[in-house]
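Student: sequence? don't have it. structure:
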């Protein structure tokens, strides 16, 4: 049986890409994991199986982070799962990772597109965090995922970058408001990463891949293994004094 002192992380969008890499990186450090998935239950179960193969405990719950009306029910399901698997009412780390891509100019973006971005990337992060605050232990940590696109201006990325910018400001306010509970809150901003995000455009387009590599100090595009372990390290006790910070993990893009 897992010790009561085991740490538990909840990672939204943990069935693929950076979320999956983060979940597995935390598991390698001995942190147990709850992941959420939107539609791909089969992929989520692969992550759970991989973590269990490492000797850790993991579980997956369905969640659409753009549907605020479902959050109360999700919190109840999470509390039940925490009790069933760990005998606990709270978890330690929240990683707000789930997201969708968007490529369109400000001029051409529709109201429906902007609403969809807002629902997932800001409103969802805001209210899911609010809903789960009673389940996060005092002294825990929150990591929000932003993007290098809040600093590096790329055509047709304005609406997406603006939502991530809002998350970066929210992070600082959360760090201040949650300080009495000793909950540290930081935001990680990955650069261009070769995953299936945006239809795998960075991973699968050789010309774009080369352009990104050429504008990156370390001379290549990012890989999931550049991000997940960094987030895991940020959640470790070694980084307990890091709070209210935006940390870009881009290999030095556009410097």
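Tutor: Sure, I can see it. Remember, it's a predicted structure, so these values are computed and weren't measured experimentally. Numbers count the residues shown, from 1 in each chain.

Student: can we go C-alpha only for contacts and neighbour counts from here?
Tutor: Noted.

Student: Tell me which other helices or strands the longest strand along the chain touches.
Tutor: As assigned by DSSP state E, the longest strand anywhere in the chain is strand 136-145. Packing contacts for strand 136-145, counted by 3 or more CA pairs under 8 Å, 6 or more residues apart in numbering; DSSP states H and E, involve strand 91-96, helix 158-177, strand 184-190.

Student: CSV please, covering these and showing mean neighbour count.
Tutor: Compiled in CSV, these are given as follows (neighbours: other CA atoms under 10 Å):
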stretch, mean neighbour count
strand 91-96, 25
helix 158-177, 19
strand 184-190, 25
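
Student: want to compare, so here's the second one:
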């Protein structure tokens, strides 16, 4: 049976790379986007060129009130495209960052981060759990910033710290169903995240290269390939773990 993975926020960046690497490994993809439907459709076409099936659905992971309608839409998409009512894997990737010192972080910024990265992940996973097959996978995207301090991102890192704790609890509670739950923690990676500084600022890239064992910042394919590997069939015995994909940043 064809494996199907749902990847949130997969219209760009790490989510896009994860979706494409999953497709290369033979997995079909349901991807979500909050805005920029044209980017989502481009990913769908790229997946199809790899010989796999893909569907793009709109979802704001910070709006829990939209989850019941999304689940209903997802059920329809699964039935129409695969003749199935379930998923093999969920990747909670969607998110955004806030670069602000602790004393300047606003309550609005804090709430926005928590709604997407903690509350959204918690209740979207809860809503989708009946659709995830026994023996399936859940992969939560965290950050290297829960281990090292590299930017004024206390609220973002705190949210991701909560995700890592949630990962361990889910691994324990879903273990009887054979569902493996892990967190992948990227280091500095060259995407448009946070204004694209890691991708575009040569001074920043030089600094990051100097503190990374592999001698360079990460690229989206580094993370997408690692995520796909963690969802491969041979890694089902790995659960409750935080796996850092940072090239050895700040060891």
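Tutor: On my side now, so go ahead. These numbers come from a predicted model, not from an experiment.

Student: Between the helices and strands packed on strand 136-145 of structure 1, which one is closest to residue 208 of structure 1.
Tutor: If you check each of these against residue 208 of structure 1 by CA to CA, strand 184-190 wins as the nearest, at 16.7 Å.

Student: Find me the equivalent region of the helix or strand just after the closest one in structure 2.
Tutor: Sequence order places helix 201-204 as the next helix or strand after strand 184-190 of structure 1, per DSSP states H and E. Alignment note (TM-score structural alignment): helix 201-204 of structure 1 is matched to residues 197-200 of structure 2.

Student: outside of the matching stretch, which residues touch it?
Tutor: If you take CA atoms under 8 Å, 6 or more residues apart in numbering as the criterion, stretch 197-200 of structure 2 is touched by 188-192, 204-205, 217.

Student: Just the buried ones from the residues you listed?
Tutor: Burial by neighbour count, 16 or more other CA atoms under 10 Å: within the contacts of stretch 197-200 of structure 2 this picks out 188-191, 205, 217.

Student: For the residues you listed, give me a markdown table that also has distance to residue 249 of structure 2.
Tutor: A markdown table is the format used below for these (distance: CA to CA, whole Å):
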| residue | distance to residue 249 of structure 2 |
| --- | --- |
| 188 | 8 |
| 189 | 11 |
| 190 | 14 |
| 191 | 17 |
| 205 | 12 |
| 217 | 8 |
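
Student: and the two most separated of the residues you listed?
Tutor: Largest separation among these by CA to CA: 191 and 205, giving 12.1 Å.

Student: does whichever residue in structure 1 pairs up with residue 39 of structure 2 sit in a helix, a strand or a coil?
Tutor: Matched to structure 1 by TM-score structural alignment, residue 39 of structure 2 sits across from residue 43. For residue 43 of structure 1, the assignment made with DSSP: H, G, I helix; E, B strand; the rest coil gives helix.

Student: didn't residue 43 of structure 1 look like it was pressed against residue 14?
Tutor: No: counting by CA atoms under 8 Å, residue 43 of structure 1 stays clear of residue 14, with 9.3 Å between them.

Student: which one of these two has more residues nearby?
Tutor: Between residue 43 of structure 1 and residue 14, residue 14 has the larger neighbour count (other CA atoms under 10 Å), namely 30 against 16.

Student: list the buried ones in stretch 19-36 of structure 1?
Tutor: Neighbour-count burial for stretch 19-36 of structure 1 [16+ other CA under 10 Å]: 19-28, 30-36.
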